[in-house]
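**Q** Dropping the sequence and predicted coords here.
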Amino acid sequence: MTALTATFADRTVSRVGYGALQLERLHDRRSEAVALLRRAVELGVDHVDTAEFYGFGFANDVIRETLRPEDGVLVVTKVGADPNPGGRLPLRPAQRPEQLRASVEDNLRSLGVDQLAVVNLRRLDSGPGLRPEGDQVVDLDDQLAAMIALRDEGKIGAIGLSSVTLDGLRRALPAGIACVQNAYSVVSRADEDMLRLCLAEGIPWVPYFPLGGAFPGLPKATDEPAVHAVAESLGVTPTQVGLAWLLHHAPNVLLIPGTADAAHLEDNVAAGKISFDAATLAKLDAIESRSSEISIG
């Protein structure tokens, strides 16, 4: 059995949180989005990951309406991209220091708070997705200086990193890093050294795309025969096995699986209580890791 809680930004939180990206699928059913987030809180979720560019502000708006101070939910947001309605991708890079500051202000406004507890600086250095071009190629030190200034002003409480390289994390450590969000799953473990550095430094590792397969051509945990075999033997779903493996793999892993479906939400939270014996864990550990480096833009 894995530990069910961990420390994040000086708070004790459940290791299974909620990623708000999928709320946008309920854009035309707002009451369902609110009910889903309330259900997450009822299930013990106390760590929600969001961004102003999720659903062009819809996710933040639902969070503002739904969550109450007494819920004790740690809301983590991110900067480094802006909404791009009508574009081939729904977001575009926003890496310059003045854009990071503007994004912080946008998140403060849409969430209706005076301070953002944790803000992830979304770099574009690794993992599947956008790559910076032109004036969006910005030195990490310049970005960190902007983030530190925002922290000093009290607009943000702590700084995280997303889509960062191992060298970038090492450079950023003196700034005080609250978490790292990179693409990582049982089928895509290229950042293992970075996970281990985070573990040594006491930094939560919060994988996005925790089941792989975010874009065509990327491996999916739920396509693996070993994952299906374990799921069948335990009477759980392949998705739950993929999530549970992450929690067993390292004690600093926190999950933020997203869904727009209440039943899937319950399954995701229940994955935190799944136990693996040594043989089962070894079977999953033996799954081949493949690259998640697909550039889009």
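**A** Arrived safely. Everything numeric here is computed off the predicted structure, so don't read it as measured data.
**Q** Please count neighbours and contacts with C-alpha atoms only from this point.
**A** Fine.
**Q** Spit out the contact partners of residue 14.
**A** 4-6, 44-47, 254 (Cα atoms under 8 Å, 6 or more residues apart in numbering).
**Q** Name the member of those with the most neighbours.
**A** residue 254 (27 neighbours; other Cα atoms under 10 Å).
**Q** sorry, back to before: in strands, which of the contacts of residue 14 fall?
**A** In strands, judged by DSSP state E, the following of the contacts of residue 14 are found: 5-6, 47.
**Q** residue ranges of the helices in the stretch 101-250 of the chain, please?
**A** Per DSSP state H, counting those that start in this stretch, the stretch 101-250 of the chain carries helices over the ranges 140-152, 166-172, 192-201, 225-234, 238-249.
**Q** Can you tell me which of those helices is packed in deepest?
**A** When you average the neighbours per residue for each of the helices of the stretch 101-250 of the chain (mean count of other Cα atoms under 10 Å), helix 238-249 leads with a mean of 23.
**Q** just the strands in the stretch 51-200 of the chain please.
**A** Along the stretch 51-200 of the chain, the segments classed as strands by DSSP state E, counting those that start in this stretch run 74-79, 81-83, 91-93, 116-122, 156-162, 177-181.
**Q** Go through the ones you listed and name the closest to residue 247.
**A** Closest approach to residue 247 among the strands of the stretch 51-200 of the chain is made by strand 177-181 (14.7 Å; Cα to Cα).
**Q** Which strands or helices does that closest one pack on?
**A** Packing partners of strand 177-181 (3 or more Cα pairs under 8 Å, 6 or more residues apart in numbering; DSSP states H and E): strand 116-122, strand 156-162.
**Q** take a look at this one as well, against the first:
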Amino acid sequence: MTTIQTSGTFHLGDLPVHRLGYGAMQLAGPGVFGPPKDRDAALAVLRAAVEQGVDHIDTSDFYGPHVTNQLIREALHPYRDDLVIVTKIGARRDEKGGWLPAFSPGELTAAVHDNLRNLGRDVLDVVNLRVMFDTHGPAEGSIAPMLETVAGLQQQGLVRHIGLSNITPTQLAEGRGLCDIVCVQNMYNLAQRADDAFIDDLKAAGIAYVPFFPLGGFSPLQSDTLSGIATRLGATPMQVALAWLLHRSPNILLIPGTSSVAHLTENLAAADLTLDADVLRELDAVGRAA
């Protein structure tokens, strides 16, 4: 059985984790809304992830809502001592599944308590504040009022570490003036490279970077190039894209999601895929393709 030991580790604050983890977003229904089509399969993939060495699970109580956290609790509670569960707050769902901001003090406080209850935990390992000035990407604006609320919940002992999601470098600087920030979760992949300099700055600061949509935003030309490289390596395009991210910087932590045990095993095998200098140059060119 494939394990992920060869991918190395990085840290979320004082919590060391393997660099290839698991994202639970896809365990909810279509559009990350409602229950899964196959509850038993969802529970099976969570248990398989931990069995195969995953010690970092990313989730949120607004996935479903409540669905993924309740599945995680049913599948894995009582939790292994080394399992780190990272969640997000700052958004909510409307009755049709739309994504709306939810960063008033009352909403943020309620979200932390919802995560605690549905996960069955007394303290949340890491809480990412999802900034929702623009749903589709980072947008400038002060995060101080909302982050002060999260920092207050940390001081109460309900949150161990704080991260930020969908942010700019300016917002990170503001956030670090208020509390310790252990991770940033933004969109980044071979084709979407806007955070290149940001990742390097975070590495220098010892802060983890957690990219989402590792295969998002590819043009047909870029997809063809990636597929050709994958064929030569005897791997899938997703495995190559994940392996490139692991090679890109040691502070990158990956959380690919799936509702399939077979796909989970395939994703985790990316940790064992070695990319030589020539392949890395080819892949770097994918990000620059027109």
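**A** Noted; the coordinates are in hand. Note that the structure is a prediction, hence the values are computed from the model and not measured.
**Q** overall similarity of the pair, as a TM-score.
**A** Overlay of the two chains. TM-score (TM-score structural alignment, normalised by the length of structure 2): 0.89; 279 aligned residues with a Cα RMSD of 2.4 Å.
**Q** which ones are touching the counterpart of residue 205 of structure 1 in structure 2?
**A** Here residue 205 of structure 1 is matched to residue 209 in structure 2, going by TM-score structural alignment. Taking Cα under 8 Å, 6+ apart, we find residue 209 of structure 2 in contact with 183-186, 199, 202, 251-253.
**Q** cool, residue 175 of structure 2 as well?
**A** Listed by Cα under 8 Å, 6+ apart, the contact set of residue 175 of structure 2 reads 143-144, 147, 181.
**Q** so who does residue 72 of structure 1 touch?
**A** Shown in contact with residue 72 of structure 1 (Cα under 8 Å, 6+ apart): residue 46.
**Q** what does it align to in structure 2?
**A** Using TM-score structural alignment as the criterion, residue 72 of structure 1 maps onto residue 82 of structure 2.
**Q** again, but for residue 5 of structure 1
**A** With TM-score structural alignment defining the correspondence, residue 5 of structure 1 maps onto residue 9 in structure 2.
**Q** Its match and residue 208 of structure 2: what is the separation?
**A** In this view, residue 9 of structure 2 and residue 208 of structure 2 are 11 Å apart by Cα to Cα, to the nearest Å.
**Q** So for structure 1, the centremost residue is which one?
**A** Among the residues of structure 1, residue 208 comes closest to the average C-alpha position under Cα atoms, centre = their mean, at 4.5 Å.
**Q** Grab the nearest non-local neighbour of that residue.
**A** Leaving aside its sequence neighbours, residue 208 of structure 1 sits nearest to residue 183 (Cα to Cα, 6 or more residues apart in numbering; 4.8 Å).
**Q** Alignment lookup: the one you found to structure 2.
**A** The equivalent of residue 183 of structure 1 in structure 2 is residue 187 (alignment by TM-score structural alignment).
**Q** How about the contacts made by its match?
**A** 137, 166, 211-214.
**Q** OK, contacts around residue 284 of structure 2?
**A** Contact partners of residue 284 of structure 2, counting by Cα under 8 Å, 6+ apart, are residue 190.
**Q** aligned partner of it in structure 1?
**A** By TM-score structural alignment, residue 284 of structure 2 lines up with residue 285 in structure 1.
**Q** State the distance from residue 183 of structure 2 to residue 7 of structure 2.
**A** Plainly put, residue 183 of structure 2 is 18 Å away from residue 7 of structure 2 if you go by Cα to Cα.
**Q** Looking at those two, which one has more neighbours?
**A** A direct count of neighbours by other Cα under 10 Å for residue 183 of structure 2 and residue 7 places residue 183 higher, at 27 against 21.
**Q** check contacts around residue 231 of structure 2.
**A** The neighbourhood of residue 231 of structure 2, defined by Cα under 8 Å, 6+ apart, contains no residues.
**Q** Compute the distance between it and residue 240 of structure 2, please.
**A** Distance, residue 231 of structure 2 to residue 240 of structure 2, by Cα to Cα: 10 Å.
**Q** Of all the helices and strands packed on strand 177-181 of structure 1, which one is nearest residue 78 of structure 1?
**A** Once those are compared by Cα to Cα, strand 116-122 is nearest, at 4.3 Å.
**Q** which residues in structure 2 does that closest one align to?
**A** Per the alignment by TM-score structural alignment, strand 116-122 of structure 1 matches residues 124-130 in structure 2.
**Q** Contacts for that stretch, please.
**A** With Cα under 8 Å, 6+ apart as the criterion, stretch 124-130 of structure 2 contacts 12, 84-91, 115-116, 147, 150, 158-166, 183-185.
**Q** mind running it again at 6 Å?
**A** 85-90, 159-165 (Cα atoms under 6 Å, 6 or more residues apart in numbering).
**Q** buried subset of these?
**A** Among the contacts of stretch 124-130 of structure 2, those classed as buried by 16 or more other Cα atoms under 10 Å are 85-90, 159-165.
**Q** Pipe those residues into CSV and attach distance to residue 66 of structure 2 per row.
**A** CSV is the format used below for these (distance: Cα to Cα, whole Å):
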residue, distance to residue 66 of structure 2
85, 15
86, 14
87, 12
88, 12
89, 12
90, 14
159, 18
160, 21
161, 21
162, 21
163, 20
164, 21
165, 19
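**Q** what's the burial count for residue 9 of structure 1?
**A** For residue 9 of structure 1, the count of nearby residues is 19 (other Cα under 10 Å).
**Q** So which of the helices of the stretch 101-250 of structure 1 is nearest residue 258 of structure 1?
**A** Nearest of the helices of the stretch 101-250 of structure 1 (Cα to Cα): helix 238-249, 11.7 Å.
**Q** do you know how far residue 35 of structure 1 is from residue 269 of structure 1?
**A** 16 Å.
**Q** ditto for residue 153 of structure 1
**A** Applying Cα to Cα to residue 153 of structure 1 and residue 269 of structure 1 gives a distance of 36 Å.
**Q** same question, residue 55 of structure 1
**A** Distance of residue 55 of structure 1 to residue 269 of structure 1, given as Cα to Cα: 23 Å.
**Q** tell me which of the ones in strands among the contacts of residue 14 of structure 1 is nearest to residue 98 of structure 1?
**A** After measuring those against residue 98 of structure 1 - Cα to Cα - the closest member comes out as residue 47, at 27.7 Å.
**Q** so what corresponds to the closest one in structure 2?
**A** In structure 2, the residue matched to residue 47 of structure 1 (TM-score structural alignment) is residue 56.
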